[in-house]
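# Sequence first, predicted model second:
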Amino acid sequence: MDWDKATAELSKKLDPSHVKSRSQGGGSVSYVEGWHAIAEANRIFGFGEWTRETLELRQLGDPREVGGKMRVEYMARVRVTVAGVVRDGCGFGQGIDKDVGQAHESALKEAETDAMKRALMTFGNPFGLALYDKSRENVGTPEKPFDPAETRDRIKNALSKARDLAELERIWKHPATEEAFGKLHPAMQGELTKAHTDRVAFLSQAPEGTH
């Protein structure tokens, strides 16, 4: 496994579209779903590069009837190992069903999933670590990949709309323009240089008010 690539992914912000919420204790709790945590582990670490082991499952008290249904509660401890790095997490699960067997199954699954998510959370933001920061500084839509063609077209469009030479030069020499320009292929840089030169010629010759 390439830890450098994995670290880069683990450092990215948590996409808010992957954050769910539920009512709990009179308030709202944010979380990432278990299936998403597994999918992210497969994507970031790679299939077969990480393991999950349930170390402990313990029923908490006896099943009890609540509102005509049986309520069962479990705690779990799960270990996640990634390329020799070990993380443990504890979780809680509650099952409510008329069928006590179904209640046990639901509680067991929830406890294991919760413990796994807590273990994975320690690896980084994509697994929900960002949600523990009240400022939510690391929850946000990931930056779009750099698109050379889109960048070229955006700069060219801005140049074409410049109303006078002063505005044109402000756009052309703006730090953001210069930074984006430097990332483009030489051919695209040539296109923009020509677009700038052509716009200079047009604005220099066109009668005032016709720009």
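Noted; the coordinates are in hand. Numbers count the residues shown, from 1 in each chain.
# Please count neighbours and contacts with C-alpha atoms only from this point.
Will do.
# For the protein, just list every one of the helices.
Secondary structure of the chain (DSSP state H): helices at 3-10, 34-45, 100-121, 148-160, 165-172, 175-183, 186-205.
# for the third one, packing partners?
With contacts defined as 3 or more Cα pairs under 8 Å, 6 or more residues apart in numbering; DSSP states H and E, helix 100-121 has these neighbours: helix 34-45, strand 50-59, strand 69-82, strand 85-97.
# okay, these in CSV with distance to Leu168 and mean neighbour count next?
Shown next, in CSV, are the helices and strands packed on helix 100-121 (distance: least, Cα to Cα, whole Å; neighbours: other Cα atoms under 10 Å):
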stretch, distance to Leu168, mean neighbour count
helix 34-45, 44, 16
strand 50-59, 54, 15
strand 69-82, 53, 21
strand 85-97, 54, 20
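# Let me know which of the ones you listed is the nearest to His18.
Closest to His18 of the helices and strands packed on helix 100-121 is helix 34-45 (Cα to Cα; 7.7 Å).
# ok, structure two:
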Amino acid sequence: MKLGPEFISQRPGPGGGPKLTYAEGWKIINLANEVFGFNGWSSNVVSLTTDFIDFSEESRRYTVGVTAIVRVTLRDGAFHEDIGYGMLENSKSKGAALDKCKKEAVTDAIKRALRNFGNLLGNCLYDKSYAQEVVKIKVPPVR
């Protein structure tokens, strides 16, 4: 099975380029809970690295980048690890920027690790033809 249109979102690409198709972290985590059971899988942060913290004297703002490696383990012991990245530009607060970047990197790594368990958990989004077609499907509003 592949992800249904209700799990898929789009946003503008970098620099206003073509739209990017992705699945939001909370949706994939909910889906993993449905597929494996809430106690059928777990994730742990293998490493969390602050790649850079740049401060601009001119703007008095921070730009931060963080990398996370996360392992997702199933109840039977099968696991996958993957890398995620978080970045924030022009933050007034170094602490807030680090907080946001760490969470973004971990969520990204969880999603990437879960996709290794198959199309249903997001690997299908790497199939460009599938991604192009699924975003055309209208999703009925949630009641």
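Right, received. Where do you want to start? Predicted model, so just to flag it, every value in this text is computed and none were measured.
# quick revisit: which of the helices of the first structure is buried the deepest?
helix 100-121 (a mean of 22; mean count of other Cα atoms under 10 Å).
# Tell me the residues of the second structure aligned with that one.
Aligned using TM-score structural alignment, helix 100-121 of the first structure spans residues 94-115 in the second structure.
# Closest to the centroid, which residue in the second structure?
Nearest to the geometric centre of the second structure sits Asp108, at 2.8 Å (Cα atoms, centre = their mean).
# wait, what's in contact with that residue?
Asp108 of the second structure sits next to Gly25, Ile83, Gly84, Tyr85, Gly86 when contact means Cα atoms under 8 Å, 6 or more residues apart in numbering.
# I'd assumed Ala105 was in contact with the third one.
So that's Gly84 of the second structure. Yes - between Gly84 of the second structure and Ala105 there is a contact under Cα atoms under 8 Å: 4.6 Å.
# how long is stretch 88-96 of the second structure end to end?
End-to-end distance for stretch 88-96 of the second structure, by Cα to Cα, to the nearest Å: 10 Å.
# tell me the contacts of Ile44 of the first structure?
By Cα under 8 Å, 6+ apart, the neighbours of Ile44 of the first structure are Ala6, Glu9, Leu10.
# Show me what it lines up with in the second structure.
Counting by TM-score structural alignment, the partner of Ile44 of the first structure is Val35.
# Okay, that match and Asp82 of the second structure: tell me how far apart.
20 Å.
# for Ser91 of the second structure, same thing?
27 Å.
# for Ile137 of the second structure, same thing?
30 Å.
# same check, this time on Lys27 of the second structure
Lys27 of the second structure is 18 Å from Asp82 of the second structure, by Cα to Cα.
# Next: Thr49 of the second structure.
Between Thr49 of the second structure and Asp82 of the second structure the computed distance is 14 Å (Cα to Cα).
# go on, Glu104 of the second structure?
Glu104 of the second structure is 14 Å from Asp82 of the second structure, by Cα to Cα.
# one step back: considering the contacts of Ile44 of the first structure, which are maintained in the second structure?
Contacts conserved in the second structure for these, using both residues aligned by TM-score structural alignment, their matches' Cα atoms under 8 Å: none at all.
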